[in-house]
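# Based on what follows, work out the 3D shape:
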Amino acid sequence: MIEIEHVTKTYAKHSDPAVKDLNIKIPDGKIFGFLGPNGAGKSTTIKMLIGILSPDLGTISLNSSNTVTQSLQTKAMIGYVPDEPRFYEKMTGRRHLEFICDIFKVTDEQRKERMIPLVQRFELEKALDEEISSYSHGMKQKLAVIAALIHKPKILILDEPMVGLDPKASFLLKETMKEYCKEGNTVFFSTHIMEVAQELCDLIGIINKGSLLFFGTVQELQNAKGEGSDSLERLFLELTDKEVFK
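Got it, this is the predicted structure:
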């Protein structure tokens, strides 16, 4: 379970908070989509979830462990894909995955069992022994996803994971996320692709200017607006950019 309670984060004195009094609770086994315009506070929230940033106020807990006071414990249960994955470019894909396995203390037997199916699923086996510097953006994105999954984390955190993926790889990632949650794990991902969020998410949160505007299911948002057949895209724009429908 992910619990974000009364979290506020400000980057500079006398500026508006990047995230303001944020409250979100995501049960195990759910896919949560975090939606918002550029600069809304999504990436700041994700950086606090993974421990890069600390909240100024409030607490974040992952499976009852505090991300600040129990930092190593929470990091051990996370798989993370940033919006722009960075690598040691002179490493091969295989060496990078071995490096991640070393960090998370994945045994030799476990890495043999996990690496081949993941690499085959995302069709990266032919490039696995090539330097990452030769990879396309989409290949790097696939490698980042495999690295996030290889230690079997309880919580998967993805920042715009579909960017750079071709339609087949996007489909495979969505199927992987569904399978992952069926095992009782939790997915937290940000996206600008409303169709993906509407199709995939058990719960969504819509944030704008640091404040949470909505938390719940797409159906609950449709019911609240009194327009049950409206697309998530239209409802999102109505909440975050009222100028569009003037």
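
# Only C-alpha atoms from now on, for both contacts and neighbour counts.
OK.

# what about the helices in the protein?
Along the chain, counting by DSSP state H, helices occupy 42-49, 71-76, 93-103, 108-121, 137-149, 167-182, 194-200, 218-225, 232-240.

# Contacts for the first one, please.
Taking CA atoms under 8 Å, 6 or more residues apart in numbering as the criterion, the residues outside helix 42-49 that touch it are 9, 18-19, 34-36, 53-55, 60, 67, 157, 159, 190, 207.

# Could you pull out the buried residues of it?
42-46, 48-49 (16 or more other CA atoms under 10 Å).

# same check, this time on stretch 106-122
By neighbour count with 16+ other CA under 10 Å, stretch 106-122 contains the buried residues 106, 111, 114-115, 118-119, 121-122.

# and of these, the nearest to residue 184?
Within those, distances to residue 184 taken as CA to CA reach their minimum at residue 114, with 18.3 Å.

# pretty sure that closest one is touching residue 148, no?
No - with contact defined as CA atoms under 8 Å, residue 114 and residue 148 do not form a contacting pair (11.8 Å).

# quick revisit: nearest to residue 27 among the helices of the chain would be which one?
Of all these, the one in closest proximity to residue 27, counting by CA to CA, is helix 167-182 (10.6 Å).

# Counting neighbours, what do you get for the residue lying closest to residue 39 once chain neighbours are set aside?
Residue nearest to residue 39 in three dimensions, not counting chain neighbours: residue 209, with 7.1 Å by CA to CA, 6 or more residues apart in numbering. For residue 209, the count of nearby residues is 19 (other CA atoms under 10 Å).

# Please apply the same query to the one 10 residues further on.
Using other CA under 10 Å, the number of residues around residue 219 comes to 17.

# Kindly report the same for the one 5 residues further on.
By other CA under 10 Å, the residues close to residue 224 number 10.

# and if you look at residue 183?
11.

# contacting residues around the nearest residue to it once chain neighbours are set aside?
If the residues on either side of it in the chain are set aside, residue 183 comes closest to residue 29, at 6.9 Å by CA to CA, 6+ apart. Contact analysis of residue 29 by CA under 8 Å, 6+ apart lists 181-187.

# Also this sequence, please, to line up against the first:
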Amino acid sequence: MIEISNVTKSYNGKTNAVDNINLTIKDGEIFGFLGHNGAGKTTTIKMITGILNQDEGTILLNGIDIKKEPLKAKKQFGFVPDSPDMFLKLKGIEYLNFMANIYEVPKEIRKERIETLSNRFNIADALGDKIQTYSHGMRQKIVIIGVLIHDPSIWILDEPLSGLDPKSSFILKEMMREHANAGNTVFFSTHVLEVAEKLCDRIAIIKKGKILFCGSLDELKNKIKENDSLEKIFLEMTENE
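The predicted structure follows:
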């Protein structure tokens, strides 16, 4: 579970990039975070993951305060950033073992998870190659495997489908649903409204640092116009962004 209470973040002391937001992402659900570029999505994710400290408010991950107990809180989640261009000089297997070492995953368990996930994403044959030789989609896959290697209960994904081929995209969406159905939490940002419409149990729409809506898609459609597409509703709510 992720609990965000009265959270505010300002970069210049004048304009709030995130303005007193409140969100609760429950166990057992896939939660979509929608908004235009600059709306506050990435700032929110950076605060949830402890990359940035919030100016006000609290963020709890499975009841653990990310600001007060950062190391303990960070063990609760796996974070896929919007760019997979990292540790490029490492081989794929070196990167995965590095991630497993950080989270103290025992050798037998990591071996099984690496084998299972790399086969599922059809990247097993490339683990001996350096990440800098990978395509964008392959880099995305290796990062996803790396953050899942300690089997975190909370998944935080920033535009996770970007660059993935259709098969890998389908597999990741399937895994997200499996993870949520097992009673875990999936929080992801996306610009692909069709994905949010088909995949999410609930969504939040953020504009200029404020939450415009939080709830199910049915609730959103009933609030605006019945039978409208999510895309049309989203554009109407965020006009003049």
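
# quick one, which of the helices of structure 1 is nearest to residue 129 of structure 1?
With distances scored as CA to CA, the stretch of those nearest to residue 129 of structure 1 is helix 93-103 (5.9 Å).

# Tell me which residues touch the residue most central in space within structure 1, please.
For structure 1, residue 158 is the residue whose C-alpha lies nearest the centre (CA atoms, centre = their mean; 2.1 Å). If you count contacts by CA under 8 Å, 6+ apart, residue 158 of structure 1 has them with 80-83, 187-190.

# For these, pick the one with the most neighbours.
Neighbour counts for the contacts of residue 158 of structure 1 peak at residue 187, which has 27 neighbours (criterion: other CA under 10 Å).

# pretty sure that residue contacts residue 176?
No - under the criterion of CA under 8 Å, residue 187 of structure 1 is not in contact with residue 176, lying 10.7 Å apart.

# Roughly how far does residue 131 of structure 1 sit from residue 166 of structure 1?
With distances taken as CA to CA, to the nearest Å, residue 131 of structure 1 is found 21 Å from residue 166 of structure 1.

# Of those two, which one has the most company?
Neighbours per residue, other CA under 10 Å: of residue 131 of structure 1 and residue 166, the larger number sits with residue 131, 17 against 11.

# so the more buried one sits right up against residue 94, yeah?
No - applying CA under 8 Å, one finds residue 131 of structure 1 not in contact with residue 94, separated by 9.1 Å.

# between those two, what contacts are shared?
By CA under 8 Å, 6+ apart, no residue touches both residue 131 of structure 1 and residue 94.

# State the distance from the aligned partner of residue 29 of structure 1 in structure 2 to residue 5 of structure 2.
With TM-score structural alignment as the matching criterion, the partner of residue 29 of structure 1 in structure 2 is residue 28. When distance is defined by CA to CA, residue 28 of structure 2 is 20 Å away from residue 5 of structure 2.

# quick one, what contacts residue 226 of structure 2?
For residue 226 of structure 2, the contact set (CA under 8 Å, 6+ apart) is empty.

# Matching it against structure 1, which residue comes up?
In structure 1, the residue equivalent to residue 226 of structure 2 is residue 228, according to TM-score structural alignment.

# ok, now how distant is residue 17 of structure 1 from residue 57 of structure 1?
According to CA to CA, residue 17 of structure 1 and residue 57 of structure 1 sit 11 Å apart.

# do the same with residue 232 of structure 1
Using CA to CA, residue 232 of structure 1 is found at 31 Å from residue 57 of structure 1.

# more neighbours, the two?
In terms of neighbours (other CA under 10 Å), residue 232 is the more surrounded of residue 232 of structure 1 and residue 57; the figures are 20 against 15.

# picking up where we left off before, quick one: which of the buried residues of helix 42-49 of structure 1 is nearest residue 25 of structure 1?
Looking across these and measuring by CA to CA, the closest to residue 25 of structure 1 is residue 49, at 12.5 Å.

# Excluding residues flanking it in the chain, which one is nearest residue 66 of structure 2?
With CA to CA, 6+ apart as the measure, residue 73 is the residue that lies nearest to residue 66 of structure 2, at 5.3 Å, once sequence neighbours are left out.

# wait, residue 128 of structure 1
By the measure of CA to CA, 6+ apart, the closest residue to residue 128 of structure 1 outside its immediate chain neighbours is residue 93, 4.7 Å from it.

# from memory residue 208 of structure 2 sits against residue 37, does it?
No - under the criterion of CA under 8 Å, residue 208 of structure 2 is not in contact with residue 37, lying 9.7 Å apart.
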